[in-house]
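Colleague: what follows is a predicted protein model with its sequence.
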Amino acid sequence: MCEAGRRLYASALRSGRIARAEVEPAPCLMDFALLHPDPDDADWLRPVPPSAALAQHLQPIEREIQQRRQHSVELAECFGPFMDISAQDPPTTHAITVLEGVNRINAALDLATAECRTEVLTIQPGGGRSEDRLTEALERGLSVVDRGVSIRTLYQHTVRHSPGILAYAERMADANVEIRTLEELIERLIVFDRTVAFIPAQDDRQVALELRHPGLVEYLVKVFEQLWNRAAPLLEEVKYDPAPRGISGVQRSIAHLLVEGHVDDSIARRLGMNVRTCRAHVAKLSAALGSTSRAQLGYLIARSGILDQDS
């Protein structure tokens, strides 16, 4: 009830009735069914006793409570036989759990984040991130570093030109967070406390795998550490080995993938850039080597020696 409704209801209880015109500023009295028309005079209203009004409002709540209690009893009876079976044998660890749908994936990540106590390792392939994803990452990151948890994240070199990623790194600079970049990465990976890992199961990221088998998690941690040792800190300049004809490190990486037979879409995805940027680098590479076709470009790359150091 509003304050005016409280005052008017108390007045009606004291006097036994109240003029209909007086209650117009307090429609809550009628909404709560605290007044009813005076049978002797239509211009007046009589108060409903508070005990009767309270019982009327409590009745549906009590009925819902009874229904929920009955539901809880039915659930306990349903799961009781399975609990008995579970108690007889040692509990099993779910080595691989399939998570379908973004909501279930995020719920599992939130739970692992809440339970994390020492370290988070993440690999985030691709280019810059949307504002929503960076905000989500910032919230998760702050929630764990405040508990003394360390975070190490691997991005691709292309994020060095992303204002959002640089702002995120600056925000986390004072925390126990390290960020490094590589030219090319494996698919997305998140590892909590070296005991549980999450990897995508589909390209659309609608299905993920939660891995708790010690052997699998240890293997993924070793993969992360190998990539980490080769990566460069985000805020330090990337040093490329010198290449002939002014060909950049990015263009040399593209050349390597071209001679392996990858198309533009595949190269762009693996190097974390959009297709337009990839094609611009291919065009510069073609101009530097004097190529007029894709077939000739592959031949000239092999002949130029720019991949000799890689091989």
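Modeller: Okay, I see it.
Colleague: okay, CA-based contacts and neighbour counts for the rest of this
Modeller: Fine.
Colleague: wait, residue 244 touches residue 306, no?
Modeller: Yes: Residue 244 is within contact range of residue 306, at 6.6 Å (criterion: Cα atoms under 8 Å).
Colleague: who has more neighbours, these two?
Modeller: Between residue 244 and residue 306, counted using other Cα atoms under 10 Å, the more crowded position is residue 306 (19 against 11).
Colleague: and stretch 166-178, which residues are buried?
Modeller: 166, 169, 172, 175-178 (16 or more other Cα atoms under 10 Å).
Colleague: kindly report the same for stretch 69-88.
Modeller: Buried, per 16+ other Cα under 10 Å, within stretch 69-88: nothing.
Colleague: quick one: the helices in the stretch 201-311 of the chain, in order.
Modeller: Here the stretch 201-311 of the chain has its helices, by DSSP state H, counting those that start in this stretch, at 214-230, 249-259, 264-271, 275-289, 294-304.
Colleague: so which elements touch the longest one?
Modeller: Going back to what we said before, that points to helix 214-230. strand 177-182 (3 or more Cα pairs under 8 Å, 6 or more residues apart in numbering; DSSP states H and E).
Colleague: quick one: list the elements packing against the helix or strand just after the strand it packs on.
Modeller: Where DSSP states H and E defines the elements, the next helix or strand beyond strand 177-182 is strand 189-192. In terms of contacts (3+ Cα pairs under 8 Å, 6+ apart), strand 189-192 is packed against strand 119-123, strand 196-200.
Colleague: tally up the residues packed near residue 238, please.
Modeller: 16.
Colleague: can you pull the buried residues of stretch 249-260?
Modeller: 249-259.
Colleague: ok, of those residues, which one's closest to residue 132?
Modeller: Minimum distance to residue 132 across these is 28.2 Å, recorded for residue 250 (Cα to Cα).
Colleague: take the one below as the second:
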Amino acid sequence: MKPTHPHPITELCDEGARLYASALGAGRIARTEVETAPCLLEFALLHPDPDDAKWLRPVPPSSVLAQRLRPIEREIRDRRRVTIELSDAFEPFMAISAQPSVTTHAITVLEGLQTINATLDTATAQCTEEILTIQPGGVRNLDVLTQSLERVEGPVSRGVRLRTLYQHTVRHGPGVFAYLERLHSGHVQVRTLEELIDRMIIFDRSVAVIPARRDRQVALELRHPGLVEYLVSVFNQFWQLATPLTEEAPYTPPNDGITGIQRSIAKLLVEGYVDEAIARRLGMNVRTCRAHVAKLSATLGSNSRAQLGYLIAHSGILDKPPN
């Protein structure tokens, strides 16, 4: 007899339930009656009548229930036993981990913006002395600045010092100035440079977070004292070269018709960078970068990108100091 409507015993079909109840009430049921409900025999709710093969007798529900529960209860006991064994096996290690940690992971990979932001929030909340940040790029997006403001307002109000490096291009928008006005604290300092390395945040000179992939979906949390101290020294070198936001950015007058920003672009062009990478390095949009490249080409008399690289390399403009 093939099943016509397979289902688990916990979802007994209406026909099966009706026939099983009928068999329990009458004490037996004709085999022909249950042809529409093969589940009754599959689940052993009925068994052949020893006195007449044409009839079936119902198995008491208490017996069916006990039979079905027995393997489940056995599985529960086995799982409880494994749970106790696992707890006993790891209890010594739990005691060790509960003690003050003497070592930490030197490098932790953070995957996903949610994990990265959670790590930054935790480090910011635990910071007690100083936060150093490098934020490359151009004019700051209002949403980005608002998120940054919400993160640092607490530490700054507790007296934590905040030093941030941006690129000169942030001066072309009101965002960073409004950001500083909102914080309005002597503990906050901002300086700018023409070119910066990639994003970096250092907390209390003990924890650093840096991007590990261009799309910033993966970051590294660094806690190795040597690594963090090295990054602090890199930050401080940039800081000494940078100009406070409260002062005018240095202006490099044209030298042989080449401005300071065009000289920076020329240097990156010779090194093989494409327009998008140059724009990212110098914190400007690609359109502005290409406009500078066009002016550089016109000044040097270049007719192609390949010729421009050759003319830059042989013109000596990268060897000349600014006026």
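Modeller: Arrived safely, thanks for sending. In this text, all values refer to a predicted model and were calculated from it rather than measured experimentally.
Colleague: quick revisit: turn the helices of the stretch 201-311 of structure 1 into TSV, columns for distance to residue 115 of structure 1.
Modeller: Below are the helices of the stretch 201-311 of structure 1 laid out as TSV (distance: least, Cα to Cα, whole Å):
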stretch	distance to residue 115 of structure 1
helix 214-230	17
helix 249-259	39
helix 264-271	32
helix 275-289	39
helix 294-304	50
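Colleague: ok, the buried residues of stretch 166-178 of structure 1 vs residue 146 of structure 1, which is closest?
Modeller: Closest to residue 146 of structure 1, out of all of the buried residues of stretch 166-178 of structure 1 and judged by Cα to Cα, is residue 175, at 8.2 Å.
Colleague: please name the nearest non-neighbouring residue to the closest one.
Modeller: residue 145 (6.5 Å; Cα to Cα, 6 or more residues apart in numbering).
Colleague: can you pull the contacts of that neighbour?
Modeller: Residue 145 of structure 1 makes contact with 151, 175-177, according to Cα atoms under 8 Å, 6 or more residues apart in numbering.
Colleague: sorry, back to before: ok, the buried residues of stretch 166-178 of structure 1 vs residue 128 of structure 1, which is closest?
Modeller: Out of the buried residues of stretch 166-178 of structure 1, the member with the shortest distance to residue 128 of structure 1 (by Cα to Cα) is residue 166, at 9.7 Å.
Colleague: how close does that closest one get to residue 200 of structure 1?
Modeller: 25 Å (Cα to Cα, to the nearest Å).
Colleague: try residue 138 of structure 1
Modeller: Plainly put, residue 138 of structure 1 is 21 Å away from residue 200 of structure 1 if you go by Cα to Cα.
Colleague: have a look at these two and say which one is more surrounded.
Modeller: residue 200 (19 against 15).
Colleague: hang on, the earlier thing: what's the residue nearest to residue 175 of structure 1 aligned with over in structure 2?
Modeller: In structure 2, the residue paired with residue 145 of structure 1 according to TM-score structural alignment is residue 156.
Colleague: related to what we said a few turns ago, so which of the helices of the stretch 201-311 of structure 1 gets nearest residue 119 of structure 1?
Modeller: Closest among these, using Cα to Cα: helix 214-230, at 11.5 Å.
Colleague: what residues in structure 2 pair up with that closest one?
Modeller: The aligned range for helix 214-230 of structure 1 is 225-241, by TM-score structural alignment.
Colleague: got the buried residues for the matching stretch?
Modeller: 228-229, 231-232, 235, 238-239.
Colleague: in contact with residue 193 of structure 1, which residues?
Modeller: 116-120.
Colleague: how close does it sit to residue 228 of structure 1?
Modeller: 17 Å.
Colleague: quick revisit: relative to structure 1, what is the average displacement of the match of helix 214-230 of structure 1?
Modeller: Superposed on structure 1, stretch 225-241 of structure 2 shows a mean distance of 0.5 Å to its aligned residues (mean Cα distance after the TM-score superposition for structure 1).
Colleague: and residue 182 of structure 1, what pairs with it in structure 2?
Modeller: Using TM-score structural alignment, residue 182 of structure 1 pairs with residue 193 in structure 2.
Colleague: next up, the contacts around that match.
Modeller: Contacts of residue 193 of structure 2 (Cα under 8 Å, 6+ apart): 165-168, 238, 241-243.
Colleague: out of the residues you listed, who has the most neighbours?
Modeller: Going by other Cα under 10 Å, residue 166 tops the contacts of residue 193 of structure 2 with 28 neighbours.
Colleague: can you find the partner of that residue in structure 1?
Modeller: Per TM-score structural alignment, residue 166 of structure 2 is aligned with residue 155.
Colleague: quick check, that match in a helix?
Modeller: No: going by DSSP: H, G, I helix; E, B strand; the rest coil, the assignment for residue 155 of structure 1 is strand, not a helix.
Colleague: please tell me how far it sits from residue 169 of structure 1.
Modeller: 11 Å.
Colleague: what do those two both touch?
Modeller: Both residue 155 of structure 1 and residue 169 are in contact with residue 179, where contact means Cα under 8 Å, 6+ apart.
Colleague: any idea which helix or strand carries the equivalent of residue 82 of structure 1 over in structure 2?
Modeller: By TM-score structural alignment, residue 82 of structure 1 lines up with residue 93 in structure 2. Element membership of residue 93 of structure 2 [criterion: DSSP H and E] is helix 61-98.
Colleague: now the helix or strand that comes right after that helix on structure 1. Mean distance?
Modeller: Sequence order places strand 107-111 as the next helix or strand after helix 61-98 of structure 2, per DSSP H and E. Between strand 107-111 of structure 2 and the aligned residues of structure 1, the post-superposition mean distance stands at 1.2 Å (mean Cα distance after the TM-score superposition for structure 1).
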